[in-house]
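**Q** can you look at this prediction? I've put the sequence above it.
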Amino acid sequence: MSPRTDTTNPAAETTTVVRTRFATMPPERQRLPVARRSVRPRPGRARILRLVALGLVLVAGAGMVLASVTRSSGDSAPTLPIAVTLTVFLLAVWAWTSTRLDDTLVAFLAAIALIVTGVLPASDFFSSLGDETIWLLIGAFVIASAVSSSGLALRGASHLLRFARGPRSLFHLTTVALTLTAFAVPATSGRAALAVPVYTAVSAVLPGRERVIRALALLMPTVVLLSAVGSLLGAGAHIVTDQLLRAAGEEGFTFLSWLWLGLPLAVVSSHLACEIILWRFTRREDRTIPLRMSTAEIGRSASTAVTGPLSSPERRAAVLLGGVILLWATEPLHHLSPALVALLGAVAAVTPGIGCLTFPAAIKRVPWSLLLFLAATLALASALTTTGAAAWLSSSALAPLRGLGAAGAVAFVLVVIAISTAAHLLIPSRSARSAAIIPVVIALAPALGVSPMAAAFASTAAAGFCHTLPSSAKPIAMFADPDIVSGGFTPQDLRRLSMLLAPAMFVLVTVFALWVWPLMGLPLLL
């Protein structure tokens, strides 16, 4: 039965009003456009575009291979290893954008193709699985599992939200709480999962405020995605970017340097998005009605104890998380690598009497698919560098633009930010977007006098916007699913938000890349 038929039943009003308030037209009028426009013509056009793109990739690859075979001494044509590497890379990008194959499977197929053709030594691929970054993420995920299982996150959020006196203060305090989780959970999907019980508890103490509840459902995944840039471990894409930079011979980022550059953007963009959501999805009377909630109310709604003294697991999780973050932030003082600190924290998290959960339970929560994806992309980056493919691409593609000076550099950065902002429409995975875009950015930036680190950081920051479609990011899909979140938003709401948030993020990242980050120690130009 459609929820709209329940609105006449007084007894069901409190449970259905949230869902019925979001319907703007009769159900039959909602289904007709989908049947006529989406089901038949679009897949056919999309299939044709995918085949055309594949044809262009194959033609480009065949042309490079043929040029490499017929090249003469002093010719600017690519060598055979360069041609093979670029062809495999383009095919991987096509698969990420045009097929439903798993991102990790595509990365592995590309790595295997390079190994079979002799471009990538098998030892280099296998050694990438033991890279320090992989162990950093393993330790970080184990620590995050301990914090999540202890209940510390919900207690902290409830104590922070009790200071809310109205919808605006509630939303901004929620933004602060979600931003802080970027340092506790190294994945946006994990942070969104932490936010679901908080949303459920808060929405339960807001009866009759459907617009506020819907705006809150939009706010939480939006802040989770935008605030991730504040931490090197905030998203797997950040690790991919750092890996690719180091593979290209760049210095890369430490936990502290990423925090220094990313946290200001995370704070500004998250609170800007908060104001946009308040302005676009609530009315003035919604924002002026006083609001008070207590930790006891939130605890009753969540069926979890959030009052009284900290439990033993919560105390252990707080000490563990605080100690690890402190050691990461003070790396220049003690010179312990972030991976070693994460490993020590992970061991402490599963040690009986010290930690909060068992070793088997912690290991089950580690996203091994993401770690294998990172290892495979590291191998691809190594091939792009060692074969000279990155250098050849830079010298060949941007040769006509080298004389443009600063104007060309700024134009390049603007194009990078624009492409990175819109890439989620083609590549749903944030890590896959970085794996596809960052190698090209690193290769092309020096030819125009742009710092590869600055260009890569700007691209990764802009990729934090992925709000147009529910399928563009896991946190968005999670809060758009009525089986997980009740009283949430519709795809139409998401598009209304994107029309304002996309240009705002483009301008914000541009301002940071051109003026703010150079003042903070990340110059744009070489």
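**A** Looks like it came in fine.

**Q** C-alpha from now on. contacts and neighbour counts both.
**A** Will do.

**Q** for stretch 47-63, give me every contacting residue.
**A** Contacts with stretch 47-63, where a contact means C-alpha atoms under 8 Å, 6 or more residues apart in numbering, come from A83, V84, L86, T87, L90, L91, W94, S98.

**Q** name the SS class of the nearest residue to the fifth one once chain neighbours are set aside, please.
**A** Pointing back at L90 there. Using C-alpha to C-alpha, 6 or more residues apart in numbering and skipping residues adjacent in sequence, the residue nearest L90 is V57, 6.4 Å away. Assigned by DSSP: H, G, I helix; E, B strand; the rest coil, the conformation of V57 is helix.

**Q** that older thread, turn the contacts of stretch 47-63 into JSON lines, including distance to V516, secondary structure and neighbour count.
**A** Shown next, in JSON lines, are those (distance: C-alpha to C-alpha, whole Å; DSSP: H, G, I helix; E, B strand; the rest coil; neighbours: other C-alpha atoms under 10 Å):
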{"residue": "A83", "distance to V516": "39", "secondary structure": "helix", "neighbour count": "25"}
{"residue": "V84", "distance to V516": "40", "secondary structure": "helix", "neighbour count": "24"}
{"residue": "L86", "distance to V516": "34", "secondary structure": "helix", "neighbour count": "24"}
{"residue": "T87", "distance to V516": "37", "secondary structure": "helix", "neighbour count": "22"}
{"residue": "L90", "distance to V516": "34", "secondary structure": "helix", "neighbour count": "20"}
{"residue": "L91", "distance to V516": "37", "secondary structure": "helix", "neighbour count": "19"}
{"residue": "W94", "distance to V516": "35", "secondary structure": "helix", "neighbour count": "20"}
{"residue": "S98", "distance to V516": "36", "secondary structure": "helix", "neighbour count": "18"}
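
**Q** check it against this one:
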Amino acid sequence: MSYSKLIATLLYLIFTIWLFLETNMSYLGQLSVALFILSLGLFIFSKMPAGLSAMLVVCLGVLLGLPESILYESLEEHVIWLMIGAFIIGGVVETSGLLDRLIRWIEVKCTSEKRLNVLVFLFIQILSLIIPSTSGRAAALLPVYQAFTDRFSANRRYLGLLMPILVLMGTNLSLIGAGSHLIGIGLLENQADQSITYLQFLIWGLPFGIVIGIISLLMIKKIYMKPIEAEVTEKAMEPVHEKHPFSTKEKKALVLIGLTVLLWITEPVHQFDIAFITILMSLIMMLPKIDLIGWREAFNRVSWSLIFFVAGATALGNLLAKYKVLDVIQHNLFKVMHHLELTNTFVPLVLIVVISVTSHLYITSHTSRAVVFIPLLIVFGKMFGLNLTAVVFMALIGMNYCLTFPVSSKALLLFYENKEKPFTIKQLMHLSMWLMPLYMIAMIVMYYVFWQHVGLALK
């Protein structure tokens, strides 16, 4: 065992002893905290697959006294079904030929540095609106990354950082950009009887997502991009791809994906949950008569390790609410902050931005961050009479920043674990040192320039 793992183990044992001896929570509440911290530790310090570690911790909890239903109910979360459907739809984009067509088109058009950046940026923004999972979008981009690095080998690191980071910034574009959005809005509905529709999130989130995506592109380009003119000139001697008409399969995929996006946008009209729509459309795409993707191939497209990790992490996060751990935290928070008087919105705005943007440093799972921090920020908002819809929306936008470590995001992890290792942890941390403060500043500026004027004023 390495020194870092030994120190982490000792700290965990000391924390666990203190937790059970010195806190006045119920046994199951104490156990929930201990298991939650253990799962995060295993994910960070062990080499076990994330899904295996999360489900093992859930099973350990059952052995130590938690009800067995915790294990079974972990797969009932609608974010799980949304992700399964998202992976299948991402598979359809690839198997139908649409992805190859887009890659070929971009390759032909990428005759300069400017065109490469513009087309990659636009391509990822489109994927961010049609594939409702960061990991699903990252998985769909891996063949694009491979094609581009074969052509622009000198920019392997640049593209390996640019693509997953733009995927994460694109999470801000819409409600289905991340499972944490659905969790946060569910908590808002349960605790404050307020909600955010797909269309509202699109109006509020899309401008910020585009702006922060451009800022990220320019920053990564400045640090890592190397001139590509020589490579492009060399490739210019190769034959240009011939134009081919859309195949029947591509036309079917375009129609069904377009219908899926339309159903997401019109959720307030038909009242069907986004996760249900995603699963329904993915099942329709699997029909033999439709012939877009086979049943077995569709399920091979699903990252089951990721599914089980999200299921386990969400279940462990829900335990904190079920066994009143969050109530204890909220009570202590109230004791510390009840004497504060906020006369303007700048202080709470900065607190929300800083807490949410840095939350990935404390909790690696995106969904778990929403489960832990959204209830706390709702209590914070109630204490100071803030607009809870604005609090939750901005918290979700802040939590979408998770670039400091590969484990902070599944999209980063997919690229980091690529056999070619396009970037190192040190390089990612260096980039985050610049991007994190820029992200915070961009949120604050966006609030004063746009959000407070379109229904998201904090007071």
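**A** Yep, that arrived. Predicted model, so just to flag it, every value in this text is computed and none were measured.

**Q** superposing both, give me the TM-score.
**A** Here the TM-score for the pair of chains, by TM-score structural alignment, normalised by the length of the second structure, is 0.81; 454 aligned residues with a C-alpha RMSD of 3.9 Å.

**Q** quick one on the thing from earlier: could I get the contacts of stretch 47-63 of the first structure in JSON lines, plus columns for distance to L245 of the first structure?
**A** Shown next, in JSON lines, are the contacts of stretch 47-63 of the first structure (distance: C-alpha to C-alpha, whole Å):
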{"residue": "A83", "distance to L245 of the first structure": "22"}
{"residue": "V84", "distance to L245 of the first structure": "22"}
{"residue": "L86", "distance to L245 of the first structure": "18"}
{"residue": "T87", "distance to L245 of the first structure": "21"}
{"residue": "L90", "distance to L245 of the first structure": "19"}
{"residue": "L91", "distance to L245 of the first structure": "22"}
{"residue": "W94", "distance to L245 of the first structure": "22"}
{"residue": "S98", "distance to L245 of the first structure": "26"}
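
**Q** what is the nearest of these to P41 of the first structure?
**A** S98 (16.9 Å; C-alpha to C-alpha).

**Q** residue in the second structure matching that closest one?
**A** Aligned counterpart of S98 of the first structure in the second structure: G41 (TM-score structural alignment).

**Q** how about G190 of the first structure?
**A** That one, G190 of the first structure, aligns with G136 by TM-score structural alignment.

**Q** after superposition, how close is the helix or strand its match falls within to the first structure?
**A** Assigned by DSSP states H and E, G136 of the second structure falls within helix 134-151. In the superposition with the first structure, the average deviation recorded for helix 134-151 of the second structure is 2.7 Å (mean C-alpha distance after the TM-score superposition for the first structure).

**Q** buried set for that helix?
**A** 134-142, 144-149, 151 (16 or more other C-alpha atoms under 10 Å).

**Q** do stretch 436-456 of the second structure as well
**A** M436, Y439, M440, M443, I444, M446, Y447, F450, W451, L456.

**Q** please apply the same query to stretch 321-336 of the second structure.
**A** Buried residues in stretch 321-336 of the second structure, counted by 16+ other C-alpha under 10 Å: A321, Y323, K324, V325, L326, D327, V328, Q330.

**Q** if we can go back for a sec, how close does the residue nearest to L90 of the first structure get to I115 of the first structure?
**A** Look at V57 of the first structure and I115 of the first structure: by C-alpha to C-alpha, to the nearest Å, they are 20 Å apart.

**Q** and R45 of the first structure, by the same measure?
**A** 35 Å.

**Q** just R19 of the first structure next, same as before
**A** 53 Å.

**Q** ok, back up a step: burial check on the residue nearest to L90 of the first structure, number of neighbours?
**A** 20 (other C-alpha atoms under 10 Å).

**Q** so what touches the helix or strand harbouring D493 of the first structure?
**A** D493 of the first structure belongs to helix 491-511 when assigned by DSSP H and E. In this structure, residues lying in contact with helix 491-511 of the first structure by C-alpha under 8 Å, 6+ apart are 218, 265, 269, 273, 276-277, 280, 414, 417-418, 421, 458, 461-462, 465, 467-470, 480.

**Q** what do you get if the cut-off is 6 Å, keeping everything else the same?
**A** Contact with helix 491-511 of the first structure is made by T468, as judged by C-alpha atoms under 6 Å, 6 or more residues apart in numbering.

**Q** give me the next element, helix or strand, following it.
**A** From helix 491-511 of the first structure, the next helix or strand downstream (DSSP H and E) is helix 517-519.

**Q** who has more neighbours out of R45 and I115 of the first structure?
**A** The residue with more neighbours, out of R45 of the first structure and I115, is I115; 18 against 11, by other C-alpha under 10 Å.

**Q** run the chain-centre distance for stretch 294-307 of the second structure.
**A** Relative to its parent chain, stretch 294-307 of the second structure has a centroid offset of 19 Å by C-alpha atoms, centre = their mean, to the nearest Å.

**Q** mind listing what's buried along that stretch?
**A** Buried residues in stretch 294-307 of the second structure, counted by 16+ other C-alpha under 10 Å: G294, A298, F299, R301, V302, S303, S305, L306, I307.

**Q** all strands for the first structure, in order.
**A** In the first structure, no strands are defined using DSSP state E.

**Q** if we can go back for a sec, closest to V372 of the second structure among the buried residues of helix 134-151 of the second structure?
**A** For the buried residues of helix 134-151 of the second structure, the nearest to V372 of the second structure is T134 (20.1 Å; C-alpha to C-alpha).

**Q** neighbours of the nearest residue to that closest one once chain neighbours are set aside, how many?
**A** In this structure, T134 of the second structure finds its nearest non-sequential neighbour in A411, 5.9 Å apart by C-alpha to C-alpha, 6+ apart. By the criterion of other C-alpha under 10 Å, A411 of the second structure has 26 neighbours.
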